[in-house]
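K.L.:
Mind folding the following:
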Amino acid sequence: MTAPALIALAHGSRDPRSAATITALVDEVRAMRPDLRIEPAFLELSKPSFDKVVDKLVKAGYDEIVVVPLLLNNAYHAQVDVPAAVEAAGARHPGLQVRATKILGLENVFLEVLDERLRAALKEQRVRELDALVLAAAGSSDSVANQAVARLARVWGAHHKLPVVAAFASSAPPAAGEAVRQFRTEGRRHIAVGSLFLAPGFLPDRAAELALEAGAVAVSAPLGAHPEVARTILARYAVGAVELVPV
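P.N.:
Below you'll find the predicted structure:
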């Protein structure tokens, strides 16, 4: 019996670095599970599209597909776009079983990835001292999604025994630059920013630009293609594959 195919479904971006990062992340997943058929896909702006990947898998003989949404926040894309795309795929292909799993979400283990990225940025800037942290995320009009980022920020700050503020690149205050400036008004001068984004693009670039203009000493790269992120994708897939099994 062939295992269900896995589609790692990202939002997509006009920035080609984003699709390249998602492809590299999928390569990490494939290296861990070479026995599975694993494909990247995008909701919009990047290629290949979700519909085309589904069509390709059906043509290859797959009648079960597990979709893992590569989203960090359970906001509009997770609640509306992904379910609509999955429902449309099922309607287009009678007999196809396709199920979306939980999103990647804000797992505490991602803070380890964030620390690794931030250590690299601090080393590059030759920074040895920090007195505050900013956790920069995309932001959402959904206050619950923003509160989830704020909770993760508190966990991060407690781990490092440093004050921390969650900042957002869109839809909600404060912006990364505002958060850095607030810390500076308190007399803090060694403020680093962790980029809680999965891949490069306009929003992480804008957050980094504003933070550095405001006086941040370093800004980390996004989480990107990392084994911990790949393992989380496979954990989501495992649950989704079990849910496809008839009771």
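
K.L.:
C-alpha only now, for contacts and for neighbours.
P.N.:
Noted.

K.L.:
any chance you could map the helices in the chain?
P.N.:
16-32, 50-59, 76, 82-92, 110-124, 143-160, 176-185, 202-214, 227-244 (DSSP state H).

K.L.:
State the distance from the spatially most central residue of the chain to Ala20.
P.N.:
Nearest to the centroid of the C-alpha atoms of the chain, with distances taken as Cα atoms, centre = their mean, sits Leu198, at 3.4 Å. With distances taken as Cα to Cα, to the nearest Å, Leu198 is found 12 Å from Ala20.

K.L.:
To compare with the earlier structure, here is another sequence to fold:
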Amino acid sequence: MIPLVAVAHGSRDPRSAATVRALVDRIAAAAPELDVRVSFLDLSEPLVTDVLRDLVAEGHREAVVVPLLLGSAFHARVDLPALVAEVPALRATIADVLGADLEPVAFDRLAAVADVSDPGLGVVLAAVGSSRAAANEAVAAVARRWQSRHGFRAVAAFASAAKPDMPAAVAKLRARGASRIAVASWFLAPGLLPDRIAALAREAEPSVVLADCLAGDPRVVSLVLERYATALAGAARSA
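P.N.:
A predicted model of the protein is given here:
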């Protein structure tokens, strides 16, 4: 079968790469017939270009690259296609990012640490942030859906490149009457930015509760395999 190359952003924090590698190990275990490989855009090894070159050296001519990214921002739209293009001997199909299909996972992580039926609850959905407005709006739309469906107050906050930041988001929820604050995670793995989010949240509200990152949920494994199958079918139709 055509190999699946999972590619995450990469981080200087070793916990991030370890979490991604554990996720990819679970993907491989769930689909033992597949050749599943882990890779990174930057900062962690192996780099995606090295993995793609290894596939060529082994005689492969095709691969499906599945971005372990939550937003369709610069890394997904620019960085990854450019890196794939550096290995022209391999016909690599890039699957969609994981994106909004992880919304139920993020909500369940939240519900594990906070009473989502509490009318006094205020929820900050914390994400990395992007210079691309559409990527930030996708996160804000998740927060609005939660507010509409579940009745608690909810806003998005961003670790970098976008507003509001965590202190402003907490202040906004307090102004809207929230008496308890919880932070939901829009991060796949732990790392420096989630740590920054957590520190700022505790400064703004010492009693805040923090939901876990998303990679440990088995639905992430299923979604990656679904992205692979969809991309593979699309590649077959266009061949």
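
K.L.:
TM value for the aligned chains?
P.N.:
Between these two chains, after superposing, the TM-score reads 0.92 (TM-score structural alignment, normalised by the length of the second structure); 236 aligned residues with a Cα RMSD of 1.9 Å.

K.L.:
rewinding a little: need the helices of the first structure in a markdown table (columns: mean neighbour count and distance to Val66 of the first structure).
P.N.:
Shown next, in a markdown table, are the helices of the first structure (neighbours: other Cα atoms under 10 Å; distance: least, Cα to Cα, whole Å):
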| stretch | mean neighbour count | distance to Val66 of the first structure |
| --- | --- | --- |
| helix 16-32 | 19 | 14 |
| helix 50-59 | 17 | 10 |
| helix 76 | 13 | 20 |
| helix 82-92 | 15 | 10 |
| helix 110-124 | 17 | 22 |
| helix 143-160 | 17 | 24 |
| helix 176-185 | 21 | 35 |
| helix 202-214 | 19 | 28 |
| helix 227-244 | 18 | 6 |
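
K.L.:
So which of those is nearest Leu133 of the first structure?
P.N.:
helix 143-160 (7.1 Å; Cα to Cα).

K.L.:
residues in the second structure aligned with that closest one?
P.N.:
Counting by TM-score structural alignment, helix 143-160 of the first structure lines up with residues 133-150 of the second structure.

K.L.:
Other residues contacting that stretch?
P.N.:
71-73, 100, 103, 116-117, 124-125, 127, 129-130, 152-156, 162 (Cα atoms under 8 Å, 6 or more residues apart in numbering).

K.L.:
what's the spacing between the residue lying farthest from the centre of the second structure and Val7 of the second structure?
P.N.:
For the second structure, the residue at maximal distance from the C-alpha centroid (Cα atoms, centre = their mean) is Gly59, at 31.3 Å. The gap separating Gly59 of the second structure from Val7 of the second structure is 21 Å, by Cα to Cα.

K.L.:
Equivalent analysis for Ser160 of the second structure, please.
P.N.:
Taking Cα to Cα, one finds Ser160 of the second structure at 22 Å from Val7 of the second structure.

K.L.:
okay, those two: which has more neighbours?
P.N.:
The neighbour comparison of Ser160 of the second structure against Val7 (other Cα atoms under 10 Å) goes to Val7, with 24 against 16.

K.L.:
What's Ser16 of the second structure aligned with over in the first structure?
P.N.:
Using TM-score structural alignment, Ser16 of the second structure pairs with Ser18 in the first structure.

K.L.:
how about its match, what does it touch?
P.N.:
Per Cα under 8 Å, 6+ apart, neighbours of Ser18 of the first structure: Gly12, Ala199, Pro200, Gly201.

K.L.:
same question, Val116 of the second structure
P.N.:
Neighbour list for Val116 of the second structure: Leu110, His150, Phe152 [criterion: Cα under 8 Å, 6+ apart].

K.L.:
Then Ser222 of the second structure?
P.N.:
Contacts of Ser222 of the second structure (Cα under 8 Å, 6+ apart): Ile27.

K.L.:
Pretty sure His60 of the second structure sits against Leu90.
P.N.:
Yes. Counting by Cα atoms under 8 Å, His60 of the second structure does reach Leu90; the two are 7.3 Å apart.

K.L.:
Let me see the contact set for the equivalent of Met32 of the first structure over in the second structure.
P.N.:
When the second structure is aligned by TM-score structural alignment, Met32 of the first structure is paired with Ala30. Counting by Cα under 8 Å, 6+ apart, Ala30 of the second structure makes contact with Val221.

K.L.:
which residues touch Ala216 of the first structure?
P.N.:
With contact taken as Cα under 8 Å, 6+ apart, Ala216 of the first structure is in contact with Val180, Arg189, His190, Ile191, Ala192, Val193.

K.L.:
Out of those, which is nearest to Arg37 of the first structure?
P.N.:
Among the contacts of Ala216 of the first structure, and counting by Cα to Cα, the member closest to Arg37 of the first structure is Val193, at 36.5 Å.

K.L.:
burial count for the aligned partner of the closest one in the second structure?
P.N.:
The equivalent of Val193 of the first structure in the second structure is Val183 (alignment by TM-score structural alignment). For Val183 of the second structure, the number of neighbouring residues by other Cα under 10 Å comes to 27.

K.L.:
In the second structure, what residue corresponds to Val86 of the first structure?
P.N.:
Aligned partner of Val86 of the first structure by TM-score structural alignment: Val84.

K.L.:
next one: Arg99 of the first structure
P.N.:
Arg99 of the first structure maps onto Thr93 in the second structure, by TM-score structural alignment.

K.L.:
if I look at the closest residue in space to its match that isn't next to it in sequence, how far off is Asp35 of the second structure?
P.N.:
Counting by Cα to Cα, 6 or more residues apart in numbering, the nearest residue to Thr93 of the second structure once its immediate chain neighbours are dropped is Val64, at 4.8 Å. Distance, Val64 of the second structure to Asp35 of the second structure, by Cα to Cα: 11 Å.

K.L.:
Next: His60 of the second structure.
P.N.:
His60 of the second structure sits 11 Å away from Asp35 of the second structure, going by Cα to Cα.

K.L.:
which of the two has more neighbours?
P.N.:
His60 (16 against 13).

K.L.:
That one matches what in the first structure?
P.N.:
Aligned partner of His60 of the second structure by TM-score structural alignment: Tyr62.

K.L.:
what's near enough to touch its match?
P.N.:
Pro4, Ala5.

K.L.:
Now do the same contact list for the closest residue to Ala3 of the first structure other than its chain neighbours.
P.N.:
In space, Ala3 of the first structure comes closest to Leu36 once its chain neighbours are excluded; the distance is 6.9 Å by Cα to Cα, 6+ apart. Taking Cα under 8 Å, 6+ apart, we find Leu36 of the first structure in contact with Ala3, Pro4, Ala5, Leu6, Arg30.
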